[in-house]
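Q: generate a structure from the sequence data that follows.
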Amino acid sequence: MNIAIIFAGGTGQRMNTKTLPKQFLELHGKPVLIYTLEQFENHPQIDSIILVCLESWIDYAKKLISKFQINKVSQIVPGGASGQESIFHGIQAAYQKFPQQKTIVLIHDGVRPLINQETITRCLKCVHQNGNAITTTPAIETVFVNGEHDQVGKILNRTQCSLARAPQCFYLDEIYKEHIKAKSENQKEFIDSATLMQYYGHKLYMVDGPVENIKITTPMDFYLFRALLDAKENMQIVGF
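A: Next up is the predicted model:
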């Protein structure tokens, strides 16, 4: 059983939108969230989708899911006070609904619509082989640690650095157990699932993902998404 947990709990403060959270912004008549959901809906190895959504927008999300015929969404759960808590709500819902051993969960941002089928397939294969899969892309610019007093700290060798993206994929029983442990220890500061799992001693394995698998957080990200999508559609029109 392979379950996609799609996190769409952001309020879009950095997007500066006054009406819609960023996951509901539309491009060519389709919300960003739907572009994302379609990638998992159309993947033959994904059995179900659990959507984690802002509670006040759940009814709106249900209407979109019905309109665009996203049939694999089996449950919509409200987000929490933080990203970590919201992801836990999705994991907990999956654990209650799909208690089978060796269920795989693919945790993905609702505002990463440019994930592709090939990466999802490679992630699932990596979990079967190694127990987890973290989607990454190579660092292509200089990376350094922030120093004190606005100084540049240690400069890292970028050939040894990658950027963590999504999906981040695990066996459901393992990540559920570690989330419960984090709650019992009042550990609330994990920025993502990979950080939490590594903190609790798990070796993590990388899967190369597409460079265009960006997270739409700012207006510039949205314009880049539009440009990439238009370029992809134009290439299809001319036969590439």
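Q: from now on I want contacts and neighbour counts done on CA atoms only, so please keep to that.
A: OK.
Q: hmm, H89 is touching L51, no?
A: No: contact between H89 and L51 fails when scored by CA atoms under 8 Å: they sit 9.8 Å apart.
Q: overlap in contacts, those two.
A: V77 (CA atoms under 8 Å, 6 or more residues apart in numbering).
Q: comparing those two, which residue is more hemmed in?
A: Counted by other CA atoms under 10 Å, H89 and L51 do not tie: L51 has more neighbours, with 29 against 21.
Q: roughly how far out does the strand or helix carrying the more buried one sit from the chain middle?
A: Under the criterion of DSSP states H and E, L51 resides in strand 48-53. Distance, stretch centre to chain centre, for strand 48-53: 11 Å (CA atoms, centre = their mean, to the nearest Å).
Q: how about this one, so we can line them up?
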Amino acid sequence: MEYTVMLPAAGSGRRMGAGENKLFLPLGGLPILIRTLGVFERDPACRQIILAVRSDERGRIRGMLSGAGITKVTAMPDGGQERQDSVHACVRAFMEAGGQDDSVVMVHDAARPFISPKVIGELAATAAEHGAAIAAVRAKDTVKQVRDGLVQSTPDREELWLVQTPQAFRAGLLAEAESRAEADGFLGTDESMLVERSGHPVRIVESTYDNVKMTTKEDLAIGEVLLKRLEEEKE
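A: Purely as a prediction, here's the structure:
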């Protein structure tokens, strides 16, 4: 199942303490961004990549893409202050370029370079059939709902999932949910939340715990270990 992937890449790297966009930091000798894009560059089902970027970083990113042989990036709209703004910019770029409502589009964190191609394929197929699907893993730990330092409740762990990306949708469904959120002044934490509030059901595709987001320096250390393991498996 063919798809287009959209990546918000206009972050600051504040939580990483990097002093620059964390996506430029090296992971196994390559920038995190290039590691992530490489997954989709190698996937025959990926038709194109749309990157939301900061205008002052566009030239640098173009150079990185050229140097790494990344050829599927077709648009780099300006990213916004919030992740939701950046994703909306990608959706607009897709639709303005002739994207169809029933096309499958995915939104993926540019800082998740270890997503499984198998999971990507399952997401695309599920979104094509049902309209919306997200990658997630089962919660390993007991979770407490807390208010003012006091435990309020303990949700059933069997019903709890930790959400990742990619999140996959029919393009028209996501575009409508994004536009409605913008009109309502609603800011969600992920695209699934916007689709959920529109009343459309969202399906879960079980992912892997390796699909770590490179957010802190500790995550980078974990990434190096995962990368070494993947390289050893290829030998």
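Q: got a TM-score for the pair?
A: Once the chains are overlaid, their TM-score stands at 0.96 when taken by TM-score structural alignment, normalised by the length of structure 2; 234 aligned residues with a CA RMSD of 1.2 Å.
Q: still on that earlier bit, which strands and helices sit next to the strand holding L51 of structure 1?
A: Judged by 3 or more CA pairs under 8 Å, 6 or more residues apart in numbering; DSSP states H and E, the packing partners of strand 48-53 of structure 1 are strand 2-8, strand 73-78, helix 83-97.
Q: what range in structure 2 matches that strand?
A: The aligned range for strand 48-53 of structure 1 in structure 2 is 48-53, by TM-score structural alignment.
Q: buried residues in that stretch, which are they?
A: Across stretch 48-53 of structure 2, burial judged by 16 or more other CA atoms under 10 Å covers 48-53.
Q: ok, now stretch 115-131 of structure 2?
A: Residues of stretch 115-131 of structure 2 classed as buried: 115, 119-128, 131 (neighbour count, 16+ other CA under 10 Å).
Q: quick one, the strand holding L51 of structure 1 and strand 2-8 angle?
A: Calculated by axes from the mean of the first three to the mean of the last three CA atoms, to 10 degrees, strand 48-53 of structure 1 forms an angle of 20 degrees with strand 2-8.
Q: with structure 2 overlaid, how far apart is strand 48-53 of structure 1 on average?
A: Following the fit onto structure 2, the mean deviation recorded for strand 48-53 of structure 1 is 0.8 Å by mean CA distance after the TM-score superposition for structure 1.
Q: helix or strand right after the lengthiest strand in structure 1?
A: Scanning structure 1 for the strand with the most residues, using DSSP state E, yields strand 162-171. Where DSSP H and E defines the elements, the next helix or strand beyond strand 162-171 of structure 1 is helix 172-184.
Q: which other residues reach that following helix?
A: Here helix 172-184 of structure 1 has contacts from 88, 91-92, 94-95, 101-105, 188, 196-197, 200, using CA under 8 Å, 6+ apart.
Q: residues contacting the residue most central in space within structure 2?
A: Taking CA atoms, centre = their mean as the criterion, H108 is the residue nearest the geometric centre of structure 2, at 1.6 Å. Applying CA under 8 Å, 6+ apart to H108 of structure 2 gives the contacts 5-8, 165-167.
Q: cutoff 10 Å now
A: Residues in contact with H108 of structure 2, defined by CA atoms under 10 Å, 6 or more residues apart in numbering, are 5-9, 36, 87, 115, 164-168.
Q: now for those, which pair is the farthest apart?
A: By the measure CA to CA, V87 and I115 form the most distant pair in the contacts of H108 of structure 2, at 18.9 Å.
Q: contacting residues around the closest residue to F24 of structure 1 other than its chain neighbours?
A: Once flanking residues are discounted, F24 of structure 1 sits nearest to P31: 4.9 Å by CA to CA, 6 or more residues apart in numbering. P31 of structure 1 makes contact with 22-25, 64, 68, 111, 113, according to CA under 10 Å, 6+ apart.
Q: so which of those are in helices?
A: Counted as lying in helices by DSSP state H, out of these, are L64.
Q: just among the contacts of P31 of structure 1, which is most surrounded?
A: V111 leads these on contacts (other CA under 10 Å) with 29 neighbours.
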